[in-house]
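Chemist: structure, please.
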Amino acid sequence: MPDIDAFAGLQLVGLVAFALSGAAVAVRAGMDWLGIVVLATITSIGGGTIRDLLIGDGVGWVVEPWPIWVALATSAVVIGVSHWSPQHEPDSLRVVLVADAAGLAVFTVLGTTLALSAGVERDVAVLLGVVTGVGGGVIRDVLAGQRPLVLVGQVYALTAIAGSVLFVALDAADLDRDLARWSAVAVTFVLRVLAIRFDWTLPRPGARPRP
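Modeler: Alright, predicted model coming up:
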C-alpha cells in the first residue's frame, strides 16, 4: 500500500490543480458562481469517480469527502479573484492549460497507483490511470460546451499514457514508490507543457500539413 501522507499530499496537489482548471473554464464560459463551483468540483473528482466505479471498490469521496471541500475552497478563491481582482486573469488560457497539465499528471499517476493496489493487471492499471487523468477534464469540457482537450488540440492522452507506463515500469523495477510516483508525475507534466508550447498534435484524417 502507498504511504498515506505522501499519497494524500499528491492527491491534494491534483485536486487543487484540476479544481482550478475547472473553475477557470467556468469563468471563461461566463458561468455564474454556482457554475464555477460545479465545474471545479466535477473536474477534480470526475476521473477518480469513474475509476472507482470500474474497480468496484467504493467511490473515495463518498467515504472521505475532504476532496469536495478542497474543490469548494479552490472555487471560492477563483470566484474571489475574478470578482475583486480581475486584472489577475484567473480564467486566462495559460492558467487553464497549466493547471490542467498539473492535474492530468498527478491524477494519472494516482489512478495507476490505486489500480495496482487493487490488484489489477499492469496494462489495465495503465488504462485506469489514463481514465483517472482525463475523465474529469472531459466532463468539464462537455459541460462548458467545448470539445474535450483529449480529442483535439495538442497531444494530451498520450502524455498520460507515457506517465502511467513509466510509473508501472519503475514500480515493477522495485524503485521506491514515492520516487517512482514523483518521477512519473514530472515526466507527464513536462511532456504536456512541451506539447502546449510547441503545439504537438496527432495527425488528422484529411487535414493538410501546416506550412
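Chemist: when you work out contacts or count neighbours from here on, use the C-alpha atoms and nothing else.
Modeler: OK.
Chemist: now the helices for the protein?
Modeler: For the chain, the helices defined by DSSP state H occupy 4-28, 33-55, 60-63, 66-84, 93-117, 122-143, 157-172, 177-198.
Chemist: tell me which residues are up against the first one.
Modeler: Judged by Cα atoms under 8 Å, 6 or more residues apart in numbering, the contacts made with helix 4-28 from elsewhere in the structure are 32, 35-37, 39-45, 67, 70-71, 74-75, 78, 82, 90-92, 95-97, 99-100, 102-107, 110, 136-137, 140, 144, 178.
Chemist: now do the buried residues in it.
Modeler: 10-12, 14-28 (16 or more other Cα atoms under 10 Å).
Chemist: chain center to it: distance?
Modeler: In terms of Cα atoms, centre = their mean, to the nearest Å, the centre of helix 4-28 is set 8 Å apart from its chain centre.
Chemist: what do you get for the second one?
Modeler: In this view, helix 33-55 has its centroid 10 Å away from the chain centroid, taken as Cα atoms, centre = their mean.
Chemist: picking that back up, can you say which of the contacts of helix 4-28 are buried?
Modeler: 35-37, 39-45, 67, 70-71, 74-75, 78, 82, 90-91, 95-97, 99-100, 102-107, 110, 136-137, 140, 144.
Chemist: residue contacts, residue 105?
Modeler: Counting by Cα under 8 Å, 6+ apart, the residues that residue 105 touches are 14, 133, 160, 163, 184, 185, 186, 188, 189.
Chemist: this one as well, want them side by side:
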Amino acid sequence: MTFETWLIYVATVLALMSTPGPSQLLMLSNSGAHGFRRALSTAAGDLSANMLQMLAAGLGLAAVIAASATALSVIKWAGVAYLIWLGARMILKAKANDPNTRAEQSDVSARALWMQGFITSAANPKAVVFFAALFPQFISAEAAFWPQFLILSATYLAMDGAFLCAYGGSASWIAARFKGAAKLWIERLGGGFMIAAAVLLGLKSVTDRT
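Modeler: The predicted model follows:
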C-alpha cells in the first residue's frame, strides 16, 4: 500500500464519519452527564468492539456473519432496546438541583460506561461486513496482507477515537456551563441522544458505516 493510497483511505474515512452515528451520540450523552474524562471509557468500549469487528473481517468471518440474517437481527434489536432503556432511564431520573441524582450519576463505574460503548458498537454486527468490504479496496495484492490490514485498522481507530473525543469534549464543555433547570434539560437531552442513537442503530444497513 502506497502513501497515496493511504491518503485516499483517510479521505474516505473522513467522509464516512462526516455525520454522527450511534456511538457518537452515546459519547455526547455520557460526556454531558458524567464529564469528558469518565466518558472516555465509553469511547474505549466502542473502539474495543471495532477492533474485534475488524479482526473478524480480517479472519474471513464476514461471510459467515452476513449469512445469518436472524443472528444479525437479534443482536441489533437487543442493542436498540438497551439504548432506549438507558435513554428513558436518564430522562426519568433527571432532576434539577438534586444532589442525590448527581451523586448517583457520578457513581456510574468506568466499566459500566465502557460496556455501554462496547454494546452500542457490537450491536451493529454488520460492521464486520462493512470492514470486509472497505479494506480490500485499499490493500495491494502484491504486498503482505496483515501489515496493510493493521495500518488500515489503526488508522480507522485513531480517527474514530479523535471524532469521539471531539464530540465528548464539546458536550462536556457545554454541560459544565449549565446549572439548575438548565442542567436538568441538558440531562434530558442526553437521554434523548441515547434514544436517537437507538433509532440510528435500528436503521443501520450493510452499507452503513460503523
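Chemist: how alike are these chains, TM-score-wise?
Modeler: Once superposed, chain against chain, the TM-score is 0.37 (TM-score structural alignment, normalised by the length of structure 2); 106 aligned residues with a Cα RMSD of 3.8 Å.
Chemist: one step back: highest neighbour count among the contacts of residue 105 of structure 1?
Modeler: Counting neighbours by other Cα atoms under 10 Å, the top entry in the contacts of residue 105 of structure 1 is residue 133, with 35 neighbours.
Chemist: so that one makes contact with residue 112?
Modeler: No. In this structure residue 133 of structure 1 lies outside contact range of residue 112 using Cα atoms under 8 Å: 9.4 Å.
Chemist: tell me which helix or strand comes right after the longest helix anywhere in structure 2.
Modeler: Identified as the longest helix of structure 2 according to DSSP H is helix 145-175. Scanning forward in sequence from helix 145-175 of structure 2 by DSSP states H and E, the next helix or strand is helix 181-203.
Chemist: angle of that next one against helix 145-175?
Modeler: 150 degrees (axes from the mean of the first three to the mean of the last three Cα atoms, to 10 degrees).
Chemist: quick one: list the elements packing against helix 181-203 of structure 2.
Modeler: Contact partners of helix 181-203 of structure 2 among helices and strands, from 3 or more Cα pairs under 8 Å, 6 or more residues apart in numbering; DSSP states H and E: helix 22-34, helix 69-93.
Chemist: let me know which of those helices is the nearest to residue 15 of structure 2.
Modeler: Among these, helix 22-34 comes nearest to residue 15 of structure 2, with 15.1 Å by Cα to Cα.
Chemist: mind listing what's buried in the helix or strand following the closest one?
Modeler: Per DSSP H and E, helix 22-34 of structure 2 leads on to helix 36-58 as the next helix or strand towards the C-terminus. For helix 36-58 of structure 2, a neighbour-count test (16+ other Cα under 10 Å) marks 36, 38-51, 53-58 as buried.
Chemist: and helix 36-58 of structure 2, how far from the chain's centre?
Modeler: Distance, centroid of helix 36-58 of structure 2 to centroid of chain: 7 Å (Cα atoms, centre = their mean).
Chemist: contact partners of the following helix or strand past that helix?
Modeler: Later in the chain than helix 36-58 of structure 2, the nearest helix or strand by DSSP H and E is helix 62-67. When contacts are defined by Cα under 8 Å, 6+ apart, helix 62-67 of structure 2 is touched by residues 56, 71, 72, 125, 126, 128, 129, 132.
Chemist: quick check, central residue of structure 2?
Modeler: residue 23 (2.4 Å; Cα atoms, centre = their mean).
Chemist: surely that one meets residue 120?
Modeler: Yes. In this structure, residue 23 of structure 2 is within contact of residue 120 by Cα under 8 Å, at 6.3 Å.
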